[in-house]
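S.K.: pasted the sequence and its predicted model underneath.
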Amino acid sequence: MSRFFGARVPRCVRHVHVNMPWAMLSKELPVIEEERFHVELGFTGEDLDRLDWKSLDGSVALLRSWGCGLTIHGPFWELCAGSCDALIRRVTLLRWHQILDVAARVGPHHVVCHTGFDPRHHREQKKAWVSRALALLEPLVDRAERLGVRLCLENVWEEDPSLHEDILSRLDSPFLGFCLDVGHQHAFSRTPLAVWLEALGGRLLEVHLHDNDGSRDDHLPVGMGTIDFGLLFETLARQGRQPLLTVEPHTKEHLRHTLVNLDKILPPGWTGAEHG
């Protein structure tokens, strides 16, 4: 009997990562120890500027001793890889190098970053935007390869998969892949989920799971919105893929509901072993 779940522990717990802001980690260590959650450590720019490296090393050692797998989510607020402002690109590059500094200590499966592309502002300059983003990303990917860490570019406001297709095909590195956020796709893209999966399935390293009704990015528990998770897992099975799964609840109650509901829809035999 699990105190956190009030019942048996859902089988999916061993096959997913749980998003955990770095600033909240120390408070949540007891429940992580009890449930042995795999963890996605999320860092803001402020976290990186104030990071206590001894605290990081100690926390990582503790999590590893509990058998917890680790991934990292880099900062994203106000960052933009293809910005027309060189200073914004410089800050973006700085933050991404800082998160790779963390990755060098943590040894995560993946490091997830947002592109910062927003079609409301960048649609008319997309070609130039991508060129600037490629120039910024290339040395990052080279460094990730030296560290043996895979970078994952996550979709947010992108309306279709073309931007990620372009970047991933032109850099063409096994250390750069795609992170599909199904909540963002459902809320911000009018391109069907199946099209995203067909276009980027070959580059897919990770999937972020949360739910909404298609009108905004609510981060509801899985099964409490209108996302077709059946289609998601059916397509992944057809493609022969088991990407790393990360749930992104905003409350403990949402985490409970997400894992209980995910347990009902996760295909039998799913291990997430391809990248987990």
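M.R.: Looks like it arrived, so ask away.

S.K.: only C-alpha atoms from now on, for both contacts and neighbour counts.
M.R.: OK.

S.K.: which residues in the chain form strands?
M.R.: In the chain, the strands defined using DSSP state E lie at 16-21, 38-42, 70-73, 110-114, 150-154, 176-181, 204-209, 244-247.

S.K.: how about the ones you listed, which one is nearest Val91?
M.R.: When the strands of the chain are compared by Cα to Cα, strand 110-114 sits nearest Val91, at 13.8 Å.

S.K.: any idea of the angle that closest one forms with strand 38-42?
M.R.: Relative orientation of strand 110-114 versus strand 38-42 (axes from the mean of the first three to the mean of the last three Cα atoms, to 10 degrees): 40 degrees.

S.K.: for strand 110-114, name the packing helices and strands.
M.R.: On a contact count with 3 or more Cα pairs under 8 Å, 6 or more residues apart in numbering; DSSP states H and E, strand 110-114 meets strand 70-73, helix 86-106, strand 150-154.

S.K.: name the residues of stretch 87-98 that come out as buried.
M.R.: 88-93, 95-98 (16 or more other Cα atoms under 10 Å).

S.K.: closest one of those residues to Leu29?
M.R.: Gln98 (24.1 Å).

S.K.: from His210, how far off is the closest residue to the closest one other than its chain neighbours?
M.R.: Distances taken as Cα to Cα, 6 or more residues apart in numbering put Leu48 closest to Gln98, at 6.8 Å, once the chain neighbours are dropped. For Leu48, the distance to His210 (Cα to Cα, to the nearest Å) stands at 26 Å.

S.K.: so for those two, which residue has more residues nearby?
M.R.: His210 (28 against 18; other Cα atoms under 10 Å).

S.K.: is that one in contact with Arg216, as I believe?
M.R.: No: the pair His210 / Arg216 is not scored as a contact, 11.9 Å apart, by Cα atoms under 8 Å.

S.K.: show me what contacts the spatially most central residue of the chain?
M.R.: The centroid of the chain falls nearest to Val112 when counting by Cα atoms, centre = their mean (4.9 Å). Counting by Cα atoms under 8 Å, 6 or more residues apart in numbering, Val112 touches 72-74, 151-154, 179.

S.K.: most surrounded residue in those?
M.R.: Within the contacts of Val112, most neighbours by other Cα under 10 Å means Cys179, with 29 neighbours.

S.K.: would you mind putting the helices and strands packed on strand 110-114 into TSV with distance to Met20 alongside?
M.R.: Shown next, in TSV, are the helices and strands packed on strand 110-114 (distance: least, Cα to Cα, whole Å):
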stretch	distance to Met20
strand 70-73	9
helix 86-106	15
strand 150-154	17
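
S.K.: against that first model, consider the following:
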Amino acid sequence: MFGVSTFCLHNLPLPEALEKLAAITDRIEIMDDGPHFLETAEPLLSFDGHFSLHTPCRGTNIASVLEPIRRASVEVMEQCFRIATEVNAGLVIHPGYFAWAEERGKAEQQLRRSLADLTALSDEHSVRFFIENMGNWDYFLLKTPEELPLIGAAAFALDVGHANQMKCLDEFLKHPASHYHLHDNYGRDDSHSAVGDGTIDFSAVMKAVRNSGIVPVIEVATFEGVIRSIGQLQAL
């Protein structure tokens, strides 16, 4: 069984994307950003199945050294927690970034402040959240396993494509994860390619996934790529 992200159908209105995905899976992750940004839970309430939400990431930064921006980013996450409560969904959250190399230490402190805020929201709304590792993008936090202590006791979401970009997937697979994003690449661009269209050894990935008992989410850029990915993964 596999979940699928609406990322593959971001060019369609969310209700149309949900209809199309509901025909192939009962576990859907909403790319809660851009055309699929959720202001309420209403678009999800007419669908059965299980949801997770990938919180807005392009306009937020929970590690911002500018405190008003950090607080505003947490406020955006708070809205996501409220929506997630209505549909019993978990939340995937990016760890944030810093604009100047010299500010990394302050950004790490700000991330810890945000994680404390998010943990309080998690307790208040009875919603789990997961912090996702990042790809090879300058100034983002949590790109390698050595940075996992930054998220403390927070649950970890392993994005295998991002880890492959950073040449550290094997090391990440040694650490417990509570959520998985599956997509492929050749270790250069974050292409979100179909499984098999890259260099990732998905037999090793799926061994870790099966051992965890977690249903992974296919986060591929095209619907056709999702269908091919399901076929490739089922063959394993």
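M.R.: Thanks, I have it. Small disclaimer: the values here were computed from a predicted structure and weren't measured.

S.K.: what's the spacing between the nearest residue to His36 of structure 2 once chain neighbours are set aside and Arg228 of structure 2?
M.R.: Nearest residue to His36 of structure 2, sequence neighbours excluded (Cα to Cα, 6+ apart): Leu14, at 5.5 Å. As for Leu14 of structure 2, its distance to Arg228 of structure 2 is 22 Å (criterion: Cα to Cα).

S.K.: neighbour count winner among those two?
M.R.: Under the neighbour definition other Cα under 10 Å, Leu14 of structure 2 and Arg228 were set side by side, and Leu14 has more, 21 against 16.

S.K.: and the more buried one, what's its match in structure 1?
M.R.: For Leu14 of structure 2, the equivalent position in structure 1 is taken to be Leu25, counting by TM-score structural alignment.

S.K.: ok, now how distant is the residue nearest to the centre of structure 1 from Val207 of structure 1?
M.R.: As judged by Cα to Cα, Val112 of structure 1 and Val207 of structure 1 stand 11 Å apart.

S.K.: shared neighbours, those two?
M.R.: With Cα under 8 Å, 6+ apart as the test, Val112 of structure 1 and Val207 both reach Cys179.

S.K.: might one say that Met166 of structure 2 is in contact with Gly135?
M.R.: Yes: contact criterion Cα under 8 Å: Met166 of structure 2 and Gly135 qualify, at 6.2 Å.

S.K.: give the residues shared as contacts by these two.
M.R.: Lys143.

S.K.: settle it for me: which of these two has more neighbours?
M.R.: Gly135 (24 against 17).

S.K.: got a list of what the more buried one touches?
M.R.: Contacts of Gly135 of structure 2 (Cα under 8 Å, 6+ apart): 143, 161-163, 165-166, 190.

S.K.: closest one of those residues to Ile151 of structure 2?
M.R.: Lys143 (12.0 Å).

S.K.: can you pull out the helices in structure 2?
M.R.: 14-22, 67-87, 104-125, 160-165, 169-172, 202-212, 223-235 (DSSP state H).

S.K.: give me whichever of those is most buried.
M.R.: helix 160-165 (a mean of 27; mean count of other Cα atoms under 10 Å).

S.K.: which other helices and strands contact that helix?
M.R.: By 3+ Cα pairs under 8 Å, 6+ apart, helix 160-165 of structure 2 packs against helix 169-172, strand 179-182.

S.K.: which of the ones you listed sits closest to Lys20 of structure 2?
M.R.: Set against Lys20 of structure 2 and scored by Cα to Cα, those come closest in strand 179-182, at 19.4 Å.

S.K.: what's the closest one aligned against in structure 1?
M.R.: Against structure 1, strand 179-182 of structure 2 falls on residues 206-209 (TM-score structural alignment).

S.K.: residues in contact with that stretch?
M.R.: Counting by Cα under 8 Å, 6+ apart, 152, 178-183, 222, 243-248, 275 sit against stretch 206-209 of structure 1.

S.K.: at 6 Å instead, please
M.R.: Contacting residues not belonging to stretch 206-209 of structure 1 are listed as 179-181, 243-247 [Cα atoms under 6 Å, 6 or more residues apart in numbering].

S.K.: how much does it stray from structure 2?
M.R.: Compared with structure 2 after fitting, stretch 206-209 of structure 1 deviates on average by 0.5 Å (mean Cα distance after the TM-score superposition for structure 1).

S.K.: that older thread, TSV please, covering the helices and strands packed on helix 160-165 of structure 2 and showing distance to Glu102 of structure 2.
M.R.: Listed next are those as TSV, based on distance: least, Cα to Cα, whole Å:
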stretch	distance to Glu102 of structure 2
helix 169-172	27
strand 179-182	31
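
S.K.: out of these, which comes closest to Ser122 of structure 2?
M.R.: strand 179-182 (16.1 Å).

S.K.: can I assume His36 of structure 2 is in contact with Glu16?
M.R.: No: using Cα atoms under 6 Å, His36 of structure 2 is not in contact with Glu16; the gap is 10.7 Å.

S.K.: quick one: map Ser203 of structure 2 onto structure 1.
M.R.: Checking TM-score structural alignment: Ser203 of structure 2 goes with Gly230.

S.K.: from Ala237 of structure 1, how far off is its match?
M.R.: For Gly230 of structure 1, the distance to Ala237 of structure 1 equals 11 Å [Cα to Cα].

S.K.: ditto for Glu198 of structure 1
M.R.: 12 Å.

S.K.: with Pro139 of structure 1 instead?
M.R.: Noted for Pro139 of structure 1: a distance of 34 Å to Ala237 of structure 1, by Cα to Cα.

S.K.: same question for Lys126 of structure 1.
M.R.: Separation of Lys126 of structure 1 from Ala237 of structure 1 (Cα to Cα): 33 Å.

S.K.: before we move on, back to that, the match of Ser203 of structure 2 - nearest residue in space that isn't next to it in sequence?
M.R.: Per Cα to Cα, 6+ apart, closest to Gly230 of structure 1 is Ile265, 7.1 Å.
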